[in-house]
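J.: Predicted structure and sequence below. I'll ask about it afterward.
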Amino acid sequence: MVILSSLILSPFVKAQTDSTPQPVTIVPGSNNYNLLYQVQPKKNSTSAVSEVFTPDLIKTNTPTFGGWLAGRVAGLHAFQTSGEPGNDDYSFLLRGQAPMVLIDGTPQSFPSINPEQIESITILKDAVATAMLGMRGGNGAILITTKKGSRNGQHIEASVQHGVQMPTQLPKFVNAYKYATLYNEALANDGLAPLYSQSDLAAYQNGSDPKEHPDVNWQKQVLKNTAPFSRYDVSISGGNLNTRYFVNLDYLHQGGLFKKEGFNTYNTNADYKRYILRSNVQVNLNKFISSSLNLFGRIQNTNQPGANTASIFTNFFNTPNNAYPVLNSDGSLGGNADYLTNIYAQSVLTGYRPSYERDFKVDLNVRGNLDVIAKGLWVKVLGAVNAYQRESTNRSKTFAVFKETTDNAGHPMYTKYGIAGDMVNTITINSQNRLFYTEFSMGYSKEFNGASHLDAIVVASNDNRMVNSELPFNYSGISAKVSYSHNDKYLFEATAGYNGTERFPKSKRYGLFPAVGLGWNIARENFVKNNVEWLNDLKLRVSGGRTGNANVGYYDYYQYYVTGDGYGFGNTIPPAAQTVTLQQGSLANPHITWEKADKISAGLEATLFNRALTFSVDYFNDKYFDLVQTPASGSSMLGTAYAQQNIGTNRYKGLELQATWQREKDGFHYFIAPNVTVLKNKVEYMAEPAWPYSYMAQTGKPVGQAYGYVADGLFNSKDEITAHAFQGNNIVPGDIRYKDLNNDGIIDGFDQQPIGNQQPFVFYGANAGIGYKGLNLTMLWQGAHNRDVQLTGYRAFQNNGKGQAMEMHENRWTPGNNNAGYPRLWVGNNPNNMVTSSYWIRSGNFLRLKNIELGYAIPQKLLPRLKVDQVRFFINATNLVTISKLNDSNIDPENTTGVYPIMKTCTAGVTIKL
């Protein structure tokens, strides 16, 4: 039964169906779920599970699987904060938590892989689906299943696509004349004399003196409008009755936005190249024993300027257009005592910093069919080894800048700042991880008189991880699951995990995590089946159980000591002669244990009108308790850090809805598949001080709630300031006014409360498509509602008054503009206006056209002449359109920190199947 998986759609792949007569379907799917340690018929599942398949994954151009899932799955919120090549991974939250990621059943995370090697991505949401993970299943799980070969001969598939990337948004800074004008205004507001004379302003405005009155648009100076993007992918698969194989080779290149200079013999751009090889082979050794060997290798090479990418983008905000010329009259680099980092020089004259990442993974399993002992009995042994290393090479160099002035005779003079140094050459191992995973499982499957079905599985596993120089981190335990169905109507599942880790005290090292699920397919009842022809399936399911999260530090139950300050006796002066002391580190907690989650989930799944319409509704209520936190109510008189303790309790609950409507007739087909999630959370308990006012408490408020002052507009006159509660001695008209919450006549720390939206977070997506024969158009929309962002990094004249101003600052408060969107301007520090307050909160709601693709497949009747099975051309765009109130401020709603921009990607390509 295609229920949850049908949310994720494509008009190109037909779904597998059961024996009931079906219309031609246009969505991918299967009759089974790929779950932990086993494959289970969907019709017998009581779990909250969603799936995504390859035809949808390949549509969104992103190096990481997080981008493929954005907007496609109810309950999963995927978001991106940077578009930097090689560092543009997505983060995702499943029902409010960061889920565990497994690949082919092994606990690992390869965020940067290619979609062509993936068969499906399964989202495991509730306790029944993840209890076998024990103390690693509390946050849900994402299971990636890679492709296997087929038994019907060899198939070759190749795909090539090329295109460009461009920023969704870049900040817009004012030119030199506007900057100087605004700066003088800010100085006047601070009671200071102007810095720029009228002749200075005229020179900036008419551009008559570019050396001493420059106007440099630094973004245009060092950034290109577009960057290249390309991918090449080849797969070979096939097999026979005894052997199956799938081999995939993929290359991806993601260029950067920095301009380069021909005089460099090395690359100074920020770019990313990735090479991936996967080989999956399955062999039937005899009629009782089969084996599979999966190999994965990945090389990732990234590069950036020697000054590093983040520093350059930071300096766009810290450097006004009039700071210095790019080059002086003699060709030297412009700069001065206030601006030592010429941005042009940073991008092309500071060398380069390449990084290299290497991954290698081997999975080997052997499965034995024990039908000779009992029909349906089997055993399997699995071993996996993974090695990862990332190293960075620093080949950077420094440069000197010069301030050009003229003497009394009009001759140029140059003052030097900094030193031009030689290129360094150092290599650093940033991280290296090694994983050894072993697993033994035994399963049993049996049918009773064709009416009832029993499945049982027991798994013992050990996961040993070595991260950098730390001692090994080991998870071990056993788990089991029993599933029973009667006539596909009455469903029962019971599962449990019992595992632990040595990072906990011996007395609290292992825990039991049970869960139970029940289901009832009402449509299989005779009184429905014989009377309601338009209803194919109607399943009710409910589950509940306990899962865990091993949020544990580095042996927090051991007390440790660190080197303290030395002291001497008598006239001891040299530090080396002083006596070394030891002092207590953070307090140990011999009772620390894992975090726990009690989860309840209920769902309704339905398929109607000969499977033209499918939908599902899920409600969940998850209580997370024994959360590891440091008490906020402690006293600094302790003299060291308080121990981590299991003291917090949070609750997450919500509603997930998803639906699919699809039709096909006479070669014309269309579909639409919306999904929406409403998520509400709150802190039920945390150890916090006894606040004097209830509105200051975090208990009872949303998890992660921002706190600050409540802005009440801007002061428009001195009389308003005098009549208001005291905010400070230097408040002037145009400053932010705050509410006196406790009515004591003083604005201070006791007037801070939750700020921003406290409504349930809503995120949604809609996948849709239309086509006629070989021509098709698909699109995916992604959005979020009740979302706030803090724009603290977009203030004028940051960097101690030396920073840039933006176009948004032109709508600042002045005596004639009382309805301004920005306070009065100031230079340098302004404690009143710069504190955290609701004034800087903006709506982060957005609707994004995540993907759109137009494709055309050459008619089948023409393909024999070409000796191919399929040829399909396509044009694809990712992040093409974003609708947001932040567009007016040239800010992407997911990238609000001014780092490397999120990118639009537009490509054209062709896929050929042989």
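T.: Noted; the coordinates are in hand.

J.: only C-alpha atoms for contact and neighbour calcs from this point on.
T.: OK.

J.: Regarding this protein, what is its longest helix?
T.: Under DSSP state H, the helix in the chain containing the largest number of residues is helix 176-189.

J.: ok, structure two:
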Amino acid sequence: MKINKLYRLFTLVCFALFCFCNQTIAQTKGTEVNATVIDEQGNPIMGVNVFGPNGVQAITNVNGQFQITLLGDESVVIQKRGYESELISISDLLDNVTLEKSPFLATEDDQIEMGLVSKNRRENIGAISSINTKDRLKYDNTQWVRDYINGLMLGVKGSSNVRGLGNAIFVIDGVIGRDPNVLNMEEVDQITVLRDANSVALYGSQGKNGVIIINTKRGKTNRKEMNFNVRSGLRTPIALPNYVGSLDYMELFNEARLNDGQDITFLPSDIDPYKNNPNKYQYPDVDFYSNEYVKPFVNSTSVTAEFSGGSDKSKYYVNAGWNHNESWVSINPDANAGSNRINVRGNIDFVVNDWITSSLDGIAIIGSNKSSLSNLLSAGTTFKPNSYVPLLPVNMVDTIGNPALAGQVKAARIYDGMLLGGAQQFQDNTPVANAIAGGYQNDVTRTTQFNNSINFDLDKITEGLSAKTYLSFDFYDSYKLSVENKYSVYQATWEDDKITALEAFGDVDLKDLTENVRTNGFVSRIGFYALVNYEKTIAENHSLNATFLGYYNSTNSNNVLQKDIDSHLGFQLVYDYKKKVFVDFSGTYTSSIKLPEGNRGGFSPTLGLGYILSEESFLKNSNVIDYLKLKASGGIIKSDQGIDEYYLYSETYSNGGTFNWADGQSSNRRQSLDQGENLNMGFEERIDLNIGFESYLMSSLWVEFNYFRTELDKQLAFLSNKYPSYYNTFRPYDNFNNNKYTGFEIGLNYNKTINDFSVSFGANILYSETEVIKRSESYEFDYQNRVGKETSTIFGLVDQGFYSETDFDIDTDGNYMLKDGLAVPNFGAVQPGDIKYLDQNGDNVIDNDDNVAIGQSSSPWTYGVNLNLKYKSFNLFILGTGQFGADAITSNSYYQVNGNDKYSEVVLGRWTPETESTATFPRLSSGENANNFKTSTFWMYDTSFFKINRAQLTYEFDKDVCRSVGMKEFSMNISGTNLFEIAKNRDIRQLTIGGTPQFRAFMLGLRMSF
């Protein structure tokens, strides 16, 4: 695949769509229509949008009047926020058009498309939050869905964890389980998060941890639009690993050897040349994170084009996008070309007849990430700085004093004046040579998706009856294209800063002319659901809305015999009284083939209640409370999503050893029972309660509060303590574990406009406390029980600093012996500078029985804040997120430098007799030191932080100026991401070891609408 060809195709498609959508209808003389838009009291309404066919548009003036030219018997859409929209034909367009005012939170913009069903915000009684992207993208131009969710959506930790229960299921355009990473934000119309059991009930088993719904944009009647968004900028690493250089490494490793009572490895003659600005090619000091191998900044570019429009008979929406990220590795740019992604989406809605409408959606995405065969970022964590020089300059080869070298150099492959360096003892460790000469790999992913919905208006059967079918097909394919070349590396012999001999290792230089193809995976999915809906108003004050649903989803992966199948039947019965009292009884009957026969079905009932208190007479005329709704919900969601495998209810056997029989003349293989049978295994259960309110105060402040209590009960567990240890092979899986999650969430949004200045401030706060209620456990000491502690509790030893020389006696052989009365570690011999631990049980031994709860990995407090300031044509948006109350362990070799590991900067704070009072790292050791690298408070750090995720300054050009050049809108913006962070352990949080670093990005963007 040639990505340049795809880019040219992308450009051609956008140009063709632009030309198609920009065609103008021959301007024959039409009918000039004049009318006035008024409200129900006869008052003129200013600023009403009137949309005619082919992009014709008008806006009412201060007197509510508009003028528009129409061809034939065409229709116009009359629309203003806060009023019910009208579609009126020219023959019905009288002098006055009356718009009815919509109830608060019941306008067209307040409609929440919840994947399977839809309702407006006013009628919502669950813990649901929703964001429309229509206007936000102008001033918050992030391109990825997960970035948009983080910090803006109430009740979500990060981008998908709802209330700490785990990762929610994503529903995209009504299809459950699709990947949000394939979307760009320009094609997204609305994001909705369902958090309580009543809200997620219709999603059955898959909705256990919450549901995040994403709806893409669709064409609108008489709304012809062409939008272009171009962003380009630079990304620079926030933090890079810092390993010690060759001189420090050799001296420190010698120190480690002496600490172990061993001879030094590096002699003074090895070390001294490094002290006086040596020839770096003869005396290597290699750092793969330096500018010699990686770039100080890289380019990132994205281009998106949108085309939409239609009539009352058919509508369309097309989105085409291209995204490119330059590789951070600087060597061999042909191989390290970076990533490219191209996406095309088409959504079509059309009328079949007077009682059937339908939609067709098609999505195609192709991504490519081309890189060399060697991962320098990973190799940099282990490649010692003094190992050898990866590149040897040809101009330092002494071909005059050693004429034989001339032919050797001429026969070798030269790369930018360099020979590929190596060494005899490192023949299998040549990351730079492999990156330059080894070839390349191109990881390609392809995604195609198709949807079709058919809507039936069955009013002819009975008023209020409708039905819908929805069919989807998804195909995900990934493969790797690679070329693997053979090459030679050279070890140099030096004299007087000249190379006097070259010894070759490896293979003879040979380019592979064949591009290899390896399939990494193929996944296909088919989904279908059908629903019937009935709406009925009884005696004006009573309304009933009933929905019945059947759902099926099947996922098939290559090399996996068993399909993943999810299916359920669902219903939703909603009653309301005067649109102020709501009752929602929803549930599903779920089926699972992961459970034994007889237990494969389960009913999940939920109930929701809502009461709009502000509709009562004692609040209706309040000057403070404009809107107040009380709500409560509860229910049980039965799920098999926590059951990772099939047939866990069955006995399983494995091949054991052999036994002899017939006096040893014959033998048979023994079969061993590994797992017991449990035909009573059932669904896991989410037991949920949510109580809250929503309020709008003083026409400026929105407040939402929810208290929640959730139990994840009957979780599947391997019952290790059900039988005595000598019967351990009979242990079955059973529904046993139980976790509890309690907490609250608060959402605030404040909006105020004063003349040309407006301010919008939002805050989301989530507190989620967890507790283990039930576990199959049997610990000797109560402090090690998991029950009663947080579900993410970290267990480890409590450190008491370092052993000092006064803690030891020295025997006749010069060995350190702990003084009497001090607890003896069970992890190996210790000496001064090793970590000392607290003896929790007083048995004078430090072992695993001294592990206690030392922290928790999941943060109980999560929050996000956003600020939007607008003055005339300027707009400033800032988003910040944070958390506190959680911990983590620095567990990789960068921090826990053990034995022969490469030394990072953290070892500079090592313990020595001279630094005993200030040391931040244990004594160095050249061997494995099991005592120092146990999970303990010594290696634990606080993960609390507050960061500015992104900020954007936008300038919108005057609309009259835009119209004069043929545009509706034009804006410029400059934005930054990962701009600032406050954290006690910021240096640890921002550092990525062995992979692509975290970047700080600065982008310049242009947005155009036609």
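T.: Received, thanks. Everything numeric here is computed off the predicted structure, so don't read it as measured data.

J.: And the TM-score between these chains?
T.: Aligned and superposed, the two chains score 0.89 in TM-score terms (TM-score structural alignment, normalised by the length of structure 1); 871 aligned residues with a C-alpha RMSD of 3.2 Å.

J.: The longest helix of structure 1 maps to which residues in structure 2?
T.: Counting by TM-score structural alignment, helix 176-189 of structure 1 pairs with residues 246-259 of structure 2.

J.: mean deviation of the following helix or strand past the longest helix of structure 1 from structure 2?
T.: Later in the chain than helix 176-189 of structure 1, the nearest helix or strand by DSSP states H and E is helix 198-206. Taken over the aligned residues, the distance from helix 198-206 of structure 1 to structure 2 averages 2.9 Å (mean C-alpha distance after the TM-score superposition for structure 1).

J.: The match of helix 176-189 of structure 1: average distance to aligned residues in structure 1?
T.: Stretch 246-259 of structure 2, aligned to structure 1 and superposed, deviates on average by 2.2 Å (mean C-alpha distance after the TM-score superposition for structure 1).

J.: Show me what counts as buried in that stretch.
T.: Within stretch 246-259 of structure 2, the residues that qualify as buried by neighbour count (16 or more other C-alpha atoms under 10 Å) are 246-259.

J.: Show residues contacting it.
T.: When contacts are defined by C-alpha atoms under 8 Å, 6 or more residues apart in numbering, stretch 246-259 of structure 2 is touched by residues 263-266, 271, 274-275, 284-286, 384-386, 903, 923-926.

J.: can you give me the strands for the stretch 401-550 of structure 2?
T.: If you assign secondary structure with DSSP state E, counting those that start in this stretch, the strands in the stretch 401-550 of structure 2 sit at 418-420, 439-457, 465-484, 486-495, 498-510, 516-538, 542-557.

J.: Kindly calculate the angle that the longest one makes with strand 439-457.
T.: Counting by axes from the mean of the first three to the mean of the last three C-alpha atoms, to 10 degrees, strand 516-538 of structure 2 lies at 20 degrees to strand 439-457.

J.: and the gap between the residue lying farthest from the centre of structure 2 and Ser720 of structure 2?
T.: Distance to the chain centre peaks in structure 2 at Asp663, reaching 63.5 Å (criterion: C-alpha atoms, centre = their mean). Noted for Asp663 of structure 2: a distance of 38 Å to Ser720 of structure 2, by C-alpha to C-alpha, to the nearest Å.

J.: What I need now is the strands of the stretch 401-550 of structure 2 written out in a markdown table, including distance to Thr791 of structure 2 for each item.
T.: Conversion of these to a markdown table gives the following (distance: least, C-alpha to C-alpha, whole Å):
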| stretch | distance to Thr791 of structure 2 |
| --- | --- |
| strand 418-420 | 52 |
| strand 439-457 | 36 |
| strand 465-484 | 35 |
| strand 486-495 | 51 |
| strand 498-510 | 52 |
| strand 516-538 | 33 |
| strand 542-557 | 31 |
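
J.: I'd like those strands laid out as JSON lines, including mean neighbour count and distance to Gly634 of structure 2.
T.: JSON lines is the format used below for the strands of the stretch 401-550 of structure 2 (neighbours: other C-alpha atoms under 10 Å; distance: least, C-alpha to C-alpha, whole Å):
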{"stretch": "strand 418-420", "mean neighbour count": "21", "distance to Gly634 of structure 2": "67"}
{"stretch": "strand 439-457", "mean neighbour count": "20", "distance to Gly634 of structure 2": "31"}
{"stretch": "strand 465-484", "mean neighbour count": "18", "distance to Gly634 of structure 2": "28"}
{"stretch": "strand 486-495", "mean neighbour count": "20", "distance to Gly634 of structure 2": "65"}
{"stretch": "strand 498-510", "mean neighbour count": "17", "distance to Gly634 of structure 2": "68"}
{"stretch": "strand 516-538", "mean neighbour count": "16", "distance to Gly634 of structure 2": "23"}
{"stretch": "strand 542-557", "mean neighbour count": "18", "distance to Gly634 of structure 2": "19"}
